[in-house]
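Engineer: Provided below are the primary sequence and the corresponding predicted coordinates.
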Amino acid sequence: MAKPNPVEFMQQVRQEANKVTWPTRKEVGISSLMVVIFMIVSAIFFFVADSVIRWGVQALLSLGS
């Protein structure tokens, strides 16, 4: 398979770029909102999990003293 010259390569890149379906402004907004909501839910989950683990470790350590 022969390598295309740079001009042919750029033409092929343009052809492929024209096939891309870009998201609409609304789709980008909805996706961004979903990411923010998921980040908040994840932060709350890990805060609660960390608190429970911290409480358990403190309880175990206090048994030994």
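Structural biologist: Nice, thanks for sending it over. Numbering: from 1, shown residues only.

Engineer: alpha carbons only for contacts and neighbour counts from here, please
Structural biologist: Fine.

Engineer: Now residue 27: which helix or strand?
Structural biologist: Take DSSP states H and E as the rule and residue 27 turns out to sit in helix 25-63.

Engineer: Use this one as the comparison:
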Amino acid sequence: MEFTRQVRSEVSKVTWPTRRETMITTIMVFIMVALASIFFFVADQIMSWGVQLLLSVSL
């Protein structure tokens, strides 16, 4: 019972984000994921091109 009271006390101290803050944060996460995926795609393509170039020169 004491544990339950302590948990309720701590949960009441939490500052929960508003709906607007949650939406903005979610949108920002999606934008960052899209930018990271584009970056890694481009980096992968450049590395692939470089490896193919090295392999074609050595043959």
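Structural biologist: Structure received. None of the values given here were measured: they were computed from a predicted structure.

Engineer: Report the TM-score for the pair.
Structural biologist: For this chain pair, the superposition-based TM-score is 0.97 by TM-score structural alignment, normalised by the length of structure 2; 59 aligned residues with a CA RMSD of 0.5 Å.

Engineer: what range in structure 2 matches the helix holding residue 27 of structure 1?
Structural biologist: The alignment of helix 25-63 of structure 1 onto structure 2 (TM-score structural alignment) covers residues 19-57.

Engineer: Map residue 14 of structure 1 onto structure 2.
Structural biologist: With TM-score structural alignment defining the correspondence, residue 14 of structure 1 maps onto residue 8 in structure 2.

Engineer: Measure how far the helix or strand where its match lies is from the centre of its chain, please.
Structural biologist: For residue 8 of structure 2, the host element (DSSP H and E) is helix 2-12. The chain centroid and the centroid of helix 2-12 of structure 2 are separated by 32 Å under CA atoms, centre = their mean, to the nearest Å.

Engineer: Mean distance between it and structure 1 after superposition?
Structural biologist: Helix 2-12 of structure 2, aligned to structure 1 and superposed, deviates on average by 0.7 Å (mean CA distance after the TM-score superposition for structure 1).

Engineer: Any idea how far the helix holding residue 27 of structure 1 is from the middle of the chain?
Structural biologist: For helix 25-63 of structure 1, the distance to the chain centre is 15 Å (CA atoms, centre = their mean).

Engineer: how far apart are that helix and its match in structure 2?
Structural biologist: Averaged out, helix 25-63 of structure 1 is 0.3 Å away (mean CA distance after the TM-score superposition for structure 1).
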